[in-house]
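J.: Using only what follows, build the 3D model:
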Amino acid sequence: MEKAILGGGCFWCLEAAFSGLKGVRRVVSGYCGGHVDDPDYRAVCSGATGHVEVVEIEYDPAVVDYATLLQVFFAVHDPTTLDRQGHDVGSQYASVIFHLDEVQRETAAGTIAELEREQVFADPIVTRLAPAPRFYPAEDYHQDYYRQNAQQNYCQLVISPKLAKIRRKFSHLLQNPEAQN
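T.: This is a model prediction of the structure:
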């Protein structure tokens, strides 16, 4: 098993997006990149800790590779907006790839260069690449959030459309395309 750490707005969205992929064993919502030990949600939301909401993805590279995870990542968030995703605004919502080794860094840099070359987005990509610092799991109530709160307004208005996009664009990667909400 290998791990990837990605930040692209609210971790609830990314957790829901990656949880249903073939080869993904576990997705944990959490915080990365700040200067405070053991941050909590309230402190991270204040913007004072420097942490970003991220997901740590544990995956089987024989089933789904890192480059494919990055394709999904760039499809489910807007990598051209600095410190914001939709109505979620603040440094904790940055688009960032925390690479765990040189291969991940090179793969991420190559993916970004290819997306720019192909002009996939109208604006420049602002996704940061940085070595992975310590990952802090978020509080228990943030884990598996979408599955437990699918009827909540935020889930319906923000997460569900992202999952629909994944079903359309990446159905071949889904464990169970019919069950993905």
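
J.: CA atoms for contacts and neighbours, from now on please.
T.: Fine.

J.: Which stretches in this structure count as helices?
T.: With DSSP state H as the definition, the chain shows helices at residue ranges 11-19, 41-46, 66-76, 102-117, 145-149, 153-154, 160-170.

J.: Identify whichever of those lies nearest to Val89.
T.: Each of the helices of the chain was scored for nearness to Val89 using CA to CA, and the closest is helix 41-46 (9.7 Å).

J.: picking that back up, please identify the most buried of the helices of the chain.
T.: Neighbour counts (mean count of other CA atoms under 10 Å) averaged over each of the helices of the chain peak at helix 11-19, with a mean of 25.

J.: how big is the angle separating that helix from helix 160-170?
T.: With axes from the mean of the first three to the mean of the last three CA atoms, to 10 degrees applied, the angle from helix 11-19 to helix 160-170 works out at 30 degrees.

J.: Quick check: which helices or strands does helix 11-19 pack against?
T.: Based on contacts counted as 3 or more CA pairs under 8 Å, 6 or more residues apart in numbering; DSSP states H and E, the elements that helix 11-19 packs against are strand 24-32, strand 52-59, helix 66-76, helix 145-149, helix 160-170.

J.: Now the second one, please; I'll put the structures next to each other:
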Amino acid sequence: MTIAKIYFLLPLLFLFTSCTEASTDQTTSSLASEAGKTILPEDTAGLAKATFAGGCFWCTEAYFERLQGVEAVISGYSGGTKANPNYSEVSAGETDYAEAVQVYYNPEQISYQELLEVFFATHDPTTLNRQGPDYGKQYRSVVFYRTPEEKKIVDDFVRHLDEAGVYRDDIVTKIQPFKKFWDAEGYHQDYYVNNPSDPYVVSVARPKVAKFEANFRNKLKPEYRD
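T.: Got it, this is the predicted structure:
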């Protein structure tokens, strides 16, 4: 698998529903509660955290959850300043937050560099404030680094992509220090799994996840390899 396999830039995606439109009737879904996921300190002992924003978090969450070495993924909001942001205002572009995911992973099983490979291969880092049918600064591409070492890894990785000519256009992904992550509402957690009939999941997310599984098969958890 090489990073050059960029397979999500499909014009047909623009014909489908957007992440925001697909969510309008999901707030009362019986498949998920408002409480969201519970991540206890004892559950994260020995785990590292990484935070990414790359479009609708329903898709981003689904990719990372399938990776061997990833123990949990939370959908939420990062990159903004307002306390306690909610989906209604974030999705409407009323805040400076981006839809993001927080990844809890075992660094002995998967590296930060490998997470970056997945991140850059599963969205278009050359489109400003847009991913497929989703428009707005809330869908911008961002890597939130936690340490100087992580920043160097990201800088080197992006430089490699540029030098290799992987993309025709310039990479616009922001590389920013991590400050705060707010969990999204409970019905957004595991959205891809819990809402298989959602129009956005059917027309946009499912084809992308299927291609991700095919191209990253050697990095998937056993249950996703069949």
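
J.: where does the TM-score land?
T.: Between these two chains, after superposing, the TM-score reads 0.96 (TM-score structural alignment, normalised by the length of structure 1); 179 aligned residues with a CA RMSD of 1.0 Å.

J.: related to what we said a few turns ago, I'd like the helices of structure 1 laid out as JSON lines, including distance to Ala4 of structure 1.
T.: Conversion of the helices of structure 1 to JSON lines gives the following (distance: least, CA to CA, whole Å):
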{"stretch": "helix 11-19", "distance to Ala4 of structure 1": "11"}
{"stretch": "helix 41-46", "distance to Ala4 of structure 1": "21"}
{"stretch": "helix 66-76", "distance to Ala4 of structure 1": "8"}
{"stretch": "helix 102-117", "distance to Ala4 of structure 1": "8"}
{"stretch": "helix 145-149", "distance to Ala4 of structure 1": "19"}
{"stretch": "helix 153-154", "distance to Ala4 of structure 1": "25"}
{"stretch": "helix 160-170", "distance to Ala4 of structure 1": "19"}
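
J.: And those: which comes nearest Asp60 of structure 1?
T.: Taking CA to CA as the measure, the helices of structure 1 were each checked against Asp60 of structure 1, and helix 66-76 came out nearest at 9.5 Å.

J.: residues in structure 2 aligned with that closest one?
T.: Under the alignment (TM-score structural alignment), helix 66-76 of structure 1 falls on residues 112-122 in structure 2.

J.: Same question for stretch 91-102 of structure 1.
T.: Residues 137-148 of structure 2 are where stretch 91-102 of structure 1 lands, counting by TM-score structural alignment.

J.: can you pull the contacts of the residue nearest in space to the middle of structure 2?
T.: Centroid check for structure 2 by CA atoms, centre = their mean gives Thr60 as the closest residue, at 2.7 Å. Taking CA atoms under 8 Å, 6 or more residues apart in numbering, we find Thr60 of structure 2 in contact with 53-54, 100-101, 122.

J.: And Pro177 of structure 1, what's its match in structure 2?
T.: Under the alignment by TM-score structural alignment, Pro177 of structure 1 pairs with Tyr224 in structure 2.

J.: what's the distance between the closest residue to that match other than its chain neighbours and Asn218 of structure 2?
T.: Closest residue to Tyr224 of structure 2 apart from its sequence neighbours, by CA to CA, 6 or more residues apart in numbering: Arg66 at 6.7 Å. As for Arg66 of structure 2, its distance to Asn218 of structure 2 is 11 Å (criterion: CA to CA, to the nearest Å).

J.: Ok, Thr20 of structure 2 next?
T.: Relative to Asn218 of structure 2, Thr20 of structure 2 is positioned 32 Å away (criterion: CA to CA).

J.: These two - which one has more neighbours?
T.: Here Thr20 of structure 2 and Asn218 are set side by side on neighbour count (other CA atoms under 10 Å), and the busier one is Thr20, at 17 against 13.

J.: pretty sure that one is touching Val90, no?
T.: No. Contact between Thr20 of structure 2 and Val90 fails when scored by CA atoms under 8 Å: they sit 9.9 Å apart.

J.: If you rank the contacts of Thr60 of structure 2 by neighbours, which is first?
T.: Neighbour counts for the contacts of Thr60 of structure 2 were taken using other CA under 10 Å; the highest belongs to Ala100, which has 33 neighbours.

J.: Tell me, how many residues neighbour Ala122 of structure 1?
T.: Other residues within reach of Ala122 of structure 1 by the criterion other CA under 10 Å amount to 8.
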